[in-house]
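S.K.: Have a look; sequence and predicted model below, questions after that.
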Amino acid sequence: MPSADASQPALADAAASWPVTGSGDLHRDGWVVALRADQVQRPGHPEEEPFRRIVMEHPGAAVVLALDEQDRVLVLWQYRHAVGQVLVEIPAGLLDQGGETPEQVARRELVEETGWEASSWTHLVTTWPSPGISAERAHLFLARDLREVGRQGFVPEHEEAEAVTGWVPFEELHAAVLDGRVQDAPVIIAVLAARARGLA
């Protein structure tokens, strides 16, 4: 197999910051996300006009692929208004409490959304789901050694109040991902990452 071209950058994401010549809020109402418009300058090209980029500010999320001893996945069927569909999903939640690590959020969300907790946790991957517009960073975990504990006083509202939870064999979910019946990005990434790493 040929080695990477030495003239190419390293095969890893790298921090960078292009100059921003102006910025303004487009929408900010205190709920989870905000929109702003930045005027961005290409480095080393002061003769060029800055270009406009819309940024969705987002606190990030934690996502849980929970597997029981029979290799069944704990899934949710939940309505998502933006896409007009009930999606097959896995437990997930926002890093919006302050001071919590992604794993702590994953543990909390698993309990709140499903009433189950896990004693074994493995970080699968961290992703930028839509970096062309969103600053969201998603942390995906595999959870095992599950036990039912109830929702610990959490009362679901809105879409969550109508969500249905259930157990699906991993192989069936994997097949549904591959043939396009399940299209939620965190589910796809978690399932494929777990399989690729030999964890499911």
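M.R.: In hand now; what should we look at?
S.K.: rest of the way, CA atoms for contacts and neighbours
M.R.: Will do.
S.K.: Touching, residue 147 and residue 117? I think so.
M.R.: Yes: using CA atoms under 8 Å, residue 147 is in contact with residue 117, at 5.6 Å.
S.K.: more crowded one of these two?
M.R.: residue 117 (23 against 13; other CA atoms under 10 Å).
S.K.: show me what contacts that one?
M.R.: Residues in contact with residue 117, defined by CA atoms under 8 Å, 6 or more residues apart in numbering, are 107, 110, 111, 146, 147, 148, 149.
S.K.: hold the first one in mind and look at this next one:
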Amino acid sequence: MTDSTTAPRDEAFDPEVLSSAEVYRGAVWGIREDHVRYGDGEIVRQYIAHSGAAAVVAMDEDGRVLLIQQYRHPIRQRDWELPAGLLDVAGEDPMDAARRELAEEADLVASAWEPLISTYTTPGSNSEIVHIYLATGLSPADAAFARTDEEADIRLAWVPLSEAADGVLAGRLRNGILAAGVLAAERRLSPTGRQGRGA
């Protein structure tokens, strides 16, 4: 039973992995199968071994957040998202990846960056962690990035942060990374949010 006087916090737990093997290798991700000693027995789990990602809540001087829309085949929708991308460059810092993605997906650079929130997207089925950053002081990048495939017809929209948060809570914007980033940014930038954040 959890002590109600202590704030909940995720904790590391490392049961013995009896065996681990990649059972499928795709173009981007692989699927692993682990046999794990758990309690008095053994469990078998398959999951996507994910490199992680970085995303950006890019805010302009008018308090608007940049949203991008692109086609996502697994859900058969063009959903609204934050600029984001994989941590697929060896040794790259997540904030550097966020800078790269903002330039590649929106042709923008930012003069000020700060960590906003990190979140596991679907811990029951993959190991992806997304590091979301708040970027301000925006200006055009030196050159436009050549986009292909789903990124070739990306749409951009500048939306007041409060309206984006309303869209999340109303169910109009259902991308999980967007939801986490927008709600965290609204909390961070509100007068009570800055004072009320705890460790």
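M.R.: The structure has been received and is ready for your questions. This is a predicted model, so every value here is computed, not measured.
S.K.: Select only the buried ones of the contacts of residue 117 of structure 1 in PyMOL?
M.R.: Per 16 or more other CA atoms under 10 Å, the buried members of those correspond to this PyMOL selection:
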select buried, resi 107+110+111
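S.K.: In CSV: the contacts of residue 117 of structure 1, plus distance to residue 163 of structure 1 and secondary structure.
M.R.: Converted to CSV, the contacts of residue 117 of structure 1 look like this (distance: CA to CA, whole Å; DSSP: H, G, I helix; E, B strand; the rest coil):
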residue, distance to residue 163 of structure 1, secondary structure
107, 19, helix
110, 14, helix
111, 14, helix
146, 20, strand
147, 20, strand
148, 18, strand
149, 18, coil
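S.K.: Just the closest of the contacts of residue 117 of structure 1 to residue 83 of structure 1, please.
M.R.: residue 110 (23.7 Å; CA to CA).
S.K.: Surely the closest one and residue 62 touch.
M.R.: No: counting by CA under 8 Å, residue 110 of structure 1 does not reach residue 62; the two are 9.9 Å apart.
S.K.: Quickly list what's touching both of those two.
M.R.: Shared contacts of residue 110 of structure 1 and residue 62 (CA under 8 Å, 6+ apart): residue 92.
S.K.: what's the matching residue for residue 150 of structure 2 over in structure 1?
M.R.: Counting by TM-score structural alignment, residue 150 of structure 2 lines up with residue 159 in structure 1.
S.K.: show me the contacts for residue 93 of structure 1.
M.R.: Residue 93 of structure 1 touches 61, 62, 63, 105, 106, 109, counting by CA under 8 Å, 6+ apart.
S.K.: Let me see the ranges of the helices in structure 2.
M.R.: Assigned by DSSP state H, structure 2 shows helices spanning 94-106, 161-170, 176-189, 191-196.
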